[in-house]
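# model the following, please.
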Amino acid sequence: MSSPTESEAARHTAEARAAVTASLSSVGASLTNEMRTRTADLHSNSAAISKQEKELAKQTAVLAKQGAEWDKLLQKGTKKLNEVGDIQNWAEMIERDLLVLEETVRLVEGKEGQETASGTGGW
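Have a look, this model is predicted:
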């Protein structure tokens, strides 16, 4: 075989260069497509996240309002329970005073053995 001529060498070099360029273009196109796909996904996910953030803020406001209503109801209930406790204390004080009066009247009248409807002694 004879040695390749300059034109054949140039042709082989051009073919090799074309093959490398085509290979690089193919790799570049593949990476570009992948990056475009990722970019599109990021943009669509960003829009979905923004929508979810708005919905979350809306729901948080609703929950805050409901929490405030429940706190108000709790405060009213606590106040009512305190009032009931105050009424019970008042009733117990009245009952003690009545027992003292009943015992005093019983001692004054000298009726030690009689029972009353309350079971504490006679009037």
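
# CA only for contacts and neighbour counts going forward, please
OK.

# which of the helices or strands spans residue 75?
Assigned by DSSP states H and E, residue 75 belongs to helix 6-109.

# helices and strands around that helix, which ones?
In terms of contacts (3 or more C-alpha pairs under 8 Å, 6 or more residues apart in numbering; DSSP states H and E), helix 6-109 is packed against no helix or strand at all.

# here is the second sequence; please produce its structure so I can put it next to the first one:
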Amino acid sequence: MLLTGSRCHQISSDFRHRESTRLPFPVNMLSRLLKEHQAKQNERKELQEKRRREAIAAATCLTEALVDHLNVGVAQAYVNQRKLDHEVKTLQVQASQFSKQTAQWISVVEGFNQALKEIGDVENWARSIELDMRTIATALEYVHKGQLQTAST
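As a prediction, the model looks like this:
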């Protein structure tokens, strides 16, 4: 590649410009160290942010697992409560039916007792009638015997 006069002059002036703008060696080193430090800090920040996101995700998973575990217990308690409510209603209906049945049985037993009393009363009445009839029969026999004896004498 051939360089013309103007192009050569431009390259030479660019080189001089760079040389004049170059920082001394220790400043370049400090600049490089600063950039490295900033890069490491950025890496640490990114790593810290990544770990923070992972920690948040893990905490979220743990929270969801705990809530799910608790919800299972709550759901079971709810199911048990519904079963108990159903059993209570069934027991109330059965207790009401038993009470009605018991009242009917008491009524039947009272009727039976009354019938027994009446039978007892009829039996007593029959005994009383029987005694009265025997008394009348004895009196009639006595009268009849007395008439026979008077007729034979």
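
# circling back to that earlier point, how much does the helix holding residue 75 of the first structure stray from the second structure?
On superposition with the second structure, the mean distance recorded for helix 6-109 of the first structure (mean C-alpha distance after the TM-score superposition for the first structure) is 2.6 Å.

# how near is the residue at minimal distance from the centre of the second structure to residue 85 of the second structure?
The C-alpha lying nearest the average C-alpha coordinate of the second structure belongs to residue 78 (C-alpha atoms, centre = their mean; 1.8 Å). Going from residue 78 of the second structure to residue 85 of the second structure by C-alpha to C-alpha, to the nearest Å gives 10 Å.

# and for the counterpart of residue 80 of the first structure in the second structure, the neighbour number?
Taking TM-score structural alignment for the superposition, residue 80 of the first structure sits opposite residue 122 in the second structure. Number of residues near residue 122 of the second structure (other C-alpha atoms under 10 Å) recorded here: 12.

# residue contacts, residue 122 of the second structure?
Listed by C-alpha atoms under 8 Å, 6 or more residues apart in numbering, residue 122 of the second structure has no contact partners.

# again, but for residue 43 of the first structure
Contacts of residue 43 of the first structure (C-alpha under 8 Å, 6+ apart): none.

# from residue 107 of the first structure, how far out is it?
Applying C-alpha to C-alpha to residue 43 of the first structure and residue 107 of the first structure gives a distance of 95 Å.

# cool, and residue 12 of the first structure?
For residue 12 of the first structure, the distance to residue 107 of the first structure - C-alpha to C-alpha - is 137 Å.

# just residue 79 of the first structure next, same as before
Counting by C-alpha to C-alpha, the gap from residue 79 of the first structure to residue 107 of the first structure is 42 Å.

# same deal with residue 7 of the first structure?
144 Å.

# and those two? Which one has more around it.
residue 107 (14 against 9).

# what about that one, distance to residue 59 of the first structure?
Residue 107 of the first structure is 71 Å from residue 59 of the first structure, by C-alpha to C-alpha.

# where does stretch 52-67 of the first structure end up in the second structure?
Against the second structure, stretch 52-67 of the first structure falls on residues 94-109 (TM-score structural alignment).

# now do the matching stretch: everything it contacts.
Nothing outside stretch 94-109 of the second structure qualifies as a contact, by C-alpha under 8 Å, 6+ apart.
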